[in-house]
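Participant: Have a look at this prediction, sequence included:
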Amino acid sequence: MRHSLPLTPQFYVTAPQPCPYLDGRRERKLFTALQGSGAAELNDKLSKQGFRRSQNVLYRPSCADCSACLSARIRCDAFNPNRTQRKIAARSAGLRREVNSPWATDEQYELFRRYLAARHAKGGMADMDVFEFAAMVEETPIRTRVVEYWDDEAEGGPRLVAVCLTDVLDDGLSMVYSFYDPDVRPRSLGTYVILDHIAIARETSLPFVYLGYWVPGSPKMGYKAAFDALEIYKSGRWQPIGDPAAHAHEVHPLSVEPIAEQVARIDLPDIARR
């Protein structure tokens, strides 16, 4: 008997668990597998609808009574750095950028461990071993790059100071996960990596840089609202963020549509419909 994967993506929901962004909340995700010959088209299409990639899975928050998580992206042609961001860009202008295929290295993992220990010691990735890290980097069915930033003038020779796992979409760059040297504080490397991705997108005529989720009320995600020309995916469409304070993190049993209705509203690529 011949077995094959279903052409139409199958969607599932995770069990509720503690929210990593807002205390006292429970998170739940709607997700589907990213596989087969139509993986790139599916990733492109769902990224425009607030989904994110994690290895071979696409997911979007679908909490039972909370709609705080909002997908965010920067419109590159309209972006103008503020004074602080211009200073950050100037401080790190001497870093060497390397764009590589998705392959994990010892240098990356060592930097990843130091970053987690300093910034996310109690997070969900805190116990990730080298094999899980390699899977995070290398298990991708689409066009993915590892963007590395090296300080060639560091004491003792060239030093890896920042890394970003980046997907190349049909309309932009999606920053899947980034980490950096927590000891290089004056440079604000996290902000610099975003600024450099805007530069890469402009160089390659891609209109957007996708930043993942912005969560009003979460200190961990507040930095994203500082970027000019930021758009959020809210109420089924992309819109300028406007005043960040105007976006309350809703908590109500009716703030989220039932799962069946959410799935019915997802716009799938034509290849998934055939």
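Facilitator: Everything's here; your move. Residues are numbered from 1 along each chain as shown.

Participant: CA only for contacts and neighbour counts going forward, please
Facilitator: Will do.

Participant: Sticking with G36, tell me its helix or strand.
Facilitator: For G36, there is no host helix or strand (DSSP states H and E).

Participant: let's bring in a second one:
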Amino acid sequence: MTQHPTQSPQFFLTAPSPCPYLEGQFERKVFTHLVGDKAPEMNDLLTQGGFRRSQNIAYRPACETCRACVSVRILTNEFTQTRNMRRIAARNSDLVGAMLNPEPSTEQYSLFRSYLDARHRKGGMSDMTVLDYAMMVEDTHVETKLIEYRRRGPDSFLTGKGQGELIAVALTDRMADGLSMVYSFYNPEFEDRSLGTFMILDHIARAGALGLPHVYLGYWVNGSPKMNYKIRFTPQEHLGPKGWDRYTPEIE
């Protein structure tokens, strides 16, 4: 693996490319490498400053004419579920999430491919191979876990694991002040379960149990309908020019 200096991280800027969220816009990113013994500390600082992690890279938008991407984090200590969220939690009460080390499996990749083919066929990850997936999971220098969701079995209360087919997966970073949801995917045939919402609710509960005040959801893109789900989890904070500000949107 290529080694990079960790004492004074270097930042780089990507070339403009079409924005995947807003038609007619172009995106640029600033990024640096997360490697070495200081990677966990650096990941904490950068995430709190609006960066996201992908493998051993931390990046954030640096678009020249657009500021639609806003970093979002949920305040776990104050969070309360809406009526619809309570229904989703009840609908998925037969699932249990097992927290595992970041080790890829063929079962995970099969689910990952089904999810991409059904939900993101034209996305930037649509051509990811099994090796690409393995790198996404394994290439980390911070405290990262995989959470596998399966149906609850008779021994789940002892083992902490479910049984049967793999239904959903979350790749999650543990930070000093919260959990950061790096990527999640699920069986697209179970659309009625609202598994994306369920996994966020589960992470809020996990963060609360660990005494962590935040769950980081990445970027809400103002003007992109498919990203609006992120502002349903309130209260939350958005990162602005003056730092993190409380934001409570009006929910229709």
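Facilitator: Received the coordinates, thanks. Keep in mind that this is a model prediction, so the values were computed, not measured.

Participant: Provide the TM-score value for the superposition.
Facilitator: After superposition, the two chains reach a TM-score (TM-score structural alignment, normalised by the length of the second structure) of 0.92; 240 aligned residues with a C-alpha RMSD of 1.6 Å.

Participant: Next one: K242 of the second structure relative to Y109 of the second structure, how far apart?
Facilitator: 41 Å (C-alpha to C-alpha, to the nearest Å).

Participant: Could you check which of the two is surrounded by more residues?
Facilitator: Y109 (18 against 6; other C-alpha atoms under 10 Å).

Participant: Hmm, that one is touching Y133, no?
Facilitator: Yes: with contact defined as C-alpha atoms under 8 Å, Y109 of the second structure reaches Y133; the gap is 6.9 Å.

Participant: On the three-state scheme, V161 of the first structure is what?
Facilitator: strand (DSSP: H, G, I helix; E, B strand; the rest coil).

Participant: ok, so what distance separates the alignment partner in the second structure of it from D94 of the second structure?
Facilitator: Correspondence of V161 of the first structure to the second structure, assessed by TM-score structural alignment: I167. Here the criterion is C-alpha to C-alpha. By it, I167 of the second structure lies 11 Å from D94 of the second structure.

Participant: Kindly report the same for V169 of the second structure.
Facilitator: 15 Å.

Participant: Which residue is the nearest non-sequential neighbour of the spatially most central residue of the second structure?
Facilitator: Ranked by distance to the mean C-alpha position of the second structure (C-alpha atoms, centre = their mean), the top residue is M181 at 2.6 Å. Spatially, and ignoring its direct neighbours in sequence, M181 of the second structure is nearest to T172 (4.7 Å; C-alpha to C-alpha, 6 or more residues apart in numbering).

Participant: Not including adjacent chain positions, what is the nearest residue to Q25 of the second structure?
Facilitator: C19 (5.4 Å).

Participant: Just to check, that neighbour is in contact with F26?
Facilitator: Yes: in this structure, C19 of the second structure is within contact of F26 by C-alpha under 8 Å, at 4.8 Å.

Participant: who has more neighbours, the two?
Facilitator: F26 (17 against 13).

Participant: isn't that one right up against A62?
Facilitator: No: at 10.2 Å, F26 of the second structure does not count as touching A62 under the criterion of C-alpha under 8 Å.

Participant: Who are the contact partners of R97 of the first structure?
Facilitator: For R97 of the first structure, the contact set (C-alpha atoms under 8 Å, 6 or more residues apart in numbering) comprises 147-150.

Participant: Just the terminal-to-terminal distance for stretch 207-227 of the second structure.
Facilitator: 22 Å.

Participant: looking at this, M199 of the second structure is in a helix?
Facilitator: Yes: counting by three-state DSSP, one finds M199 of the second structure located in a helix.

Participant: Now which residue in the first structure aligns to it?
Facilitator: So, by TM-score structural alignment, M199 of the second structure is matched to V193.

Participant: Q85 of the first structure versus that match, what's the distance?
Facilitator: 11 Å.
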